[in-house]
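1. prediction below, plus the sequence it came from.
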Amino acid sequence: MDGRAVAPAAGTVLNALATGVGSAFAIDIDVTASVSLDPDTDDVTGEVVDHPGADTALVERCVSLVTAEYGDGEGGAVQTETEVPLASGLKSSSAAANATVLATLDALGRAEDVARIDAARLGVRAARETGVTVTGAFDDATASMLGGLTMTDNGVDELLFREEVDWNAVVWTPPRQSFSADADVNRCENIAPLAEHVADLAARGQYGTAMTVNGLAFCAALDFPATPIVDALPHAHGASLSGTGPSYVAVGERDALKEVKSVWNENPGTVRLTTTRSDGARTT
């Protein structure tokens, strides 16, 4: 009973910490999950390749929830392999949860029977139960699972809209980690009026402006420098702090984003030029 699936990372248009409404878009950086189920046990063990000390509670819980809902409570083992830096603001947890849920459904032979949005909700439930997220991150989960750009109400796990976008993107990840569960929610709630404005801009399709306003506001709330956003703006359609940081993401025309990449490369860390993704998570 083996299954395998891949889910993409995502960048932020609107951080949901201020109001519960969030928006994100899938990018071409993947997390892969391989699941082997054992009907003789209900125990689940997890491993993150090349990250021996990584917390695997989220993916283990994903396996348990899926087998309880769609199988017979099987246990087993889950292994994830990630191109996404952990705790970087690029939705590695959502991607890992999505890939694990789909891989477990694949192992059960049920991957085509379960609606992708319902699969995303299982991963969000696992994230809440293991304390990985404050908001439930349904925005991040849907962007990764469905592909394209999504906006959600994370308070009720409702998908407000989804749109396919075809952008180039550049991502800078500084050499540090920032865990979503540690974010100062009270400070984020102080900028709720700006978050509501960002939501309105995004609902009108003004995604570049929306993500830039989001980035400047959340850099202030979460105490990250806004300089990378300002440096990107002459060349990008929009730029933002991604999630609760430390990564930044900018979108626009590929040649122009090469200028952003050059500027961001002057900082420590990793800079990569990539694209958005419309196909979302998939079995392999």
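-> That came through fine.
2. every contact and neighbour count from this point should use C-alpha atoms.
-> Noted.
3. the protein: strands as residue ranges?
-> Shown for the chain, the strands assigned by DSSP state E span residues 2-14, 21-38, 44-48, 75-82, 149-153, 158-163, 168-173, 238-241, 248-252, 270-275, 282-283.
4. deepest-packed of the ones you listed, please.
-> Of all the strands of the chain, strand 238-241 has the most neighbours on average by mean count of other Cα atoms under 10 Å, namely a mean of 32.
5. so what touches that strand?
-> Identification of contacts with strand 238-241 by Cα atoms under 8 Å, 6 or more residues apart in numbering yields 12-13, 207-216, 218-219, 229, 232-233, 247-252.
6. before we move on, back to that, can you list the strands of the chain in CSV and add distance to residue 101?
-> What follows is the strands of the chain, written out as CSV (distance: least, Cα to Cα, whole Å):
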stretch, distance to residue 101
strand 2-14, 8
strand 21-38, 9
strand 44-48, 13
strand 75-82, 10
strand 149-153, 20
strand 158-163, 19
strand 168-173, 26
strand 238-241, 28
strand 248-252, 27
strand 270-275, 24
strand 282-283, 10
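7. so which of the ones you listed gets nearest residue 186?
-> Closest to residue 186 of the strands of the chain is strand 21-38 (Cα to Cα; 15.6 Å).
8. what angle do that closest one and strand 158-163 make?
-> Here the directions of strand 21-38 and strand 158-163 differ by 100 degrees (axes from the mean of the first three to the mean of the last three Cα atoms, to 10 degrees).
9. got a list of what the residue nearest to the spatial centre of the chain touches?
-> Centroid-nearest residue in the chain, with Cα atoms, centre = their mean: residue 91, separated by 2.5 Å. Neighbouring residues of residue 91 by Cα under 8 Å, 6+ apart: 9, 10, 11, 140, 243.
10. repeat for residue 202
-> Each residue near residue 202 by Cα under 8 Å, 6+ apart is listed here: 13, 210.
11. residues touching stretch 123-139, excluding its own?
-> Defining contact as Cα under 8 Å, 6+ apart, one finds that stretch 123-139 is touched by 16-17, 20-24, 57-59, 61-62, 65, 93-94, 97-98, 101, 120-121, 141, 150-155, 157, 159, 180-181.
12. how about stretch 68-76?
-> 35-45, 63-64, 67, 105, 108, 110.
13. quick one: the helices in the stretch 51-200 of the chain?
-> Along the stretch 51-200 of the chain, the segments classed as helices by DSSP state H, counting those that start in this stretch run 57-70, 92-108, 116-129, 138-146, 185-189, 192-203.
14. take the one below as the second:
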Amino acid sequence: MHGRAEAPAAGTVLNALATGYGSAFAIDEWTRAEVTLDDSGEVTGDIAGAPDADTTLVETCFARVVDRFGDGEGGHVRTESDVPMAAGLKSSSAAANATVLATLDALDAELSRVEACRIGVDAAREAGVTVTGAFDDASASMLGGVTVTDNTADELLAHDPFETSVLVYAPDEQAFSADADAARCERVAPMADLVKELALDGRYATAMTVNGFAFCAALEFPTTPMVAALPDAAGVSLSGTGPSFTAVGDRATLERVEDRWRDYEGTTWLTRTQTDGARRR
């Protein structure tokens, strides 16, 4: 009665805090979950390398899957991740997706990936780790590629392949999505509407750059990393509610940007987008 799964991180094209519409793309950095079922009727969780971290989200994901497909089983969820927590790289969505799929695996149950994603989104709302439900982030992580969503209805508006190199800059500090100033974000709604139009037109790199300048202003993050990436990168943005930034483009060009970003405190690395999404292991 064991199950395993993994789900990728994601970067932001459009932050959904302004209008409820969001867009994100999967990144080839992973969160893994292992689920063990037992007859205790209780759920526990732990996060590798973070013994004091809150495990409410993954425990809630486990419980929701068991409520739907199980018979009152309890168990334990353990996650480990290459994705820094509270960095704007969708670590919560990746953990939720991996846990849902691992629990389905342990129960030998089947569910479409979109419906599995919605279980994690509902669990995130219940656990209070997101303001919007983060269906944009969760769908990108679950499906791979890039998605555009209506987070108020958990509706998938677009899903496309998105194959490009990605440069990530993750400062040392953390920023929790649930603590973001939603009212300030709503003030940049006209820019968010423009970003949505660009994204639905397939102009994802341009869309994320407009998003980045708008939400750096709304969330009071510096635009210095964005300016340093331009005009070399095809697109660059604050990821989620920060503090990380992601840039997309060809690898050789992003290597030049990487040289500049390494002057900042924190961690910088080159990777790629991920097009296959979450999977059982």
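-> It's in. Just so it is clear, the structure is predicted and the values come from calculations on it, not from any experiment.
15. TM between them?
-> Here the superposed chains carry a TM-score of 0.99, computed using TM-score structural alignment, normalised by the length of the second structure; 281 aligned residues with a Cα RMSD of 0.5 Å.
16. what's the residue nearest to the centre of the first structure aligned with over in the second structure?
-> The alignment partner of residue 91 of the first structure in the second structure, by TM-score structural alignment, is residue 90.
17. now residue 185 of the first structure
-> Looks like residue 185 of the first structure aligns to residue 182 there (TM-score structural alignment).
18. how close does its match get to residue 18 of the second structure?
-> Residue 182 of the second structure sits 7 Å away from residue 18 of the second structure, going by Cα to Cα, to the nearest Å.
19. those two: which is more packed in?
-> It is residue 18, of residue 182 of the second structure and residue 18, that has more neighbours when counted by other Cα atoms under 10 Å, with 23 against 17.
20. give the contact list for that one.
-> Here residue 18 of the second structure is in contact with 182, 185, 186, 187, 188, 189, 192 (Cα under 8 Å, 6+ apart).
21. make it 10 Å
-> 132, 182-193, 215, 218 (Cα atoms under 10 Å, 6 or more residues apart in numbering).
22. quick check, nearest of the residues you listed to residue 170 of the second structure?
-> Checking the contacts of residue 18 of the second structure against residue 170 of the second structure by Cα to Cα gives residue 215 as the nearest, at 16.5 Å.
23. that closest one -> the first structure?
-> By TM-score structural alignment, residue 215 of the second structure lines up with residue 218.
24. surely its match meets residue 198?
-> No. The criterion here is Cα atoms under 10 Å, and residue 218 of the first structure misses it with residue 198 at 11.5 Å.
25. joint contacts of these two?
-> Common contacts of residue 218 of the first structure and residue 198 (Cα under 10 Å, 6+ apart): 14, 15, 212.
26. state the distance from the second one to residue 147 of the first structure.
-> So the one you mean is residue 15 of the first structure. 18 Å.
27. and the two? Which one has more around it.
-> More neighbours surround residue 15 than the other of residue 15 of the first structure and residue 147, with 31 against 28 (other Cα under 10 Å).
28. mind listing what the more buried one touches?
-> Residues counted as contacts of residue 15 of the first structure (Cα under 10 Å, 6+ apart) are 21-24, 135, 137, 139-140, 188, 195, 198-199, 211, 214-215, 217-218, 240-244.
29. quick check: it vs residue 276 of the first structure, distance?
-> Counting by Cα to Cα, the gap from residue 15 of the first structure to residue 276 of the first structure is 18 Å.
30. same question, residue 33 of the first structure
-> For residue 33 of the first structure, the distance to residue 276 of the first structure - Cα to Cα - is 21 Å.
31. before we move on, what about residue 167 of the first structure?
-> The spacing between residue 167 of the first structure and residue 276 of the first structure, counted by Cα to Cα, is 5 Å.
32. intersection of neighbour lists for the two?
-> Shared contacts of residue 167 of the first structure and residue 276 (Cα under 10 Å, 6+ apart): 25, 27, 148, 251.
33. give the aligned equivalent of residue 235 of the second structure in the first structure.
-> In the first structure, the residue matched to residue 235 of the second structure (TM-score structural alignment) is residue 238.
34. what's the closest non-adjacent residue to that match?
-> Spatially, and ignoring its direct neighbours in sequence, residue 238 of the first structure is nearest to residue 208 (3.8 Å; Cα to Cα, 6 or more residues apart in numbering).
35. quick one: contacts for the alignment partner in the second structure of that neighbour?
-> In the second structure, the residue matched to residue 208 of the first structure (TM-score structural alignment) is residue 205. Contact analysis of residue 205 of the second structure by Cα under 10 Å, 6+ apart lists 13, 198, 199, 211, 233, 234, 235, 236, 237, 247, 248, 249.
36. ok, residue 215 of the first structure to residue 22 of the first structure distance?
-> With distances taken as Cα to Cα, residue 215 of the first structure is found 13 Å from residue 22 of the first structure.
37. okay, and the common contacts of these two?
-> Contact criterion Cα under 10 Å, 6+ apart; residues shared by residue 215 of the first structure and residue 22: 12, 13, 14, 15, 243.
38. pull the most distant pair out of the shared contacts of residue 167 and residue 276 of the first structure.
-> Largest separation among these by Cα to Cα: 148 and 251, giving 13.5 Å.
39. shared neighbours, these two?
-> Joint contacts of residue 148 of the first structure and residue 251 (Cα under 10 Å, 6+ apart) are 166, 167, 276.
40. now the residues you listed: which count as buried?
-> Neighbour counting by 16 or more other Cα atoms under 10 Å classes 167, 276 among these as buried.
41. can you find the partner of residue 125 of the first structure in the second structure?
-> Counting by TM-score structural alignment, residue 125 of the first structure lines up with residue 122 in the second structure.
42. tally of neighbours for that match?
-> When neighbours are defined as other Cα under 10 Å, residue 122 of the second structure has 20 of them.
43. that one and residue 25 of the second structure, how far apart?
-> As judged by Cα to Cα, residue 122 of the second structure and residue 25 of the second structure stand 20 Å apart.
44. now residue 51 of the second structure
-> For residue 51 of the second structure, the distance to residue 25 of the second structure - Cα to Cα - is 29 Å.
45. follow-up on the earlier one: shared neighbours of residue 182 and residue 18 of the second structure, which are they?
-> Applying Cα under 10 Å, 6+ apart, one finds that residue 182 of the second structure and residue 18 are jointly contacted by 132, 218.
46. for the first structure, identify the residue most remote from the centre.
-> residue 40 (33.4 Å).
47. mind listing what that one touches?
-> If you count contacts by Cα under 10 Å, 6+ apart, then residue 40 of the first structure has 73, 74, 75, 76 around it.
48. next: residue 106 of the second structure.
-> Counted by Cα under 10 Å, 6+ apart, residue 106 of the second structure has contacts 1, 2, 3, 4, 5, 34, 35, 36, 37, 66, 70, 100.
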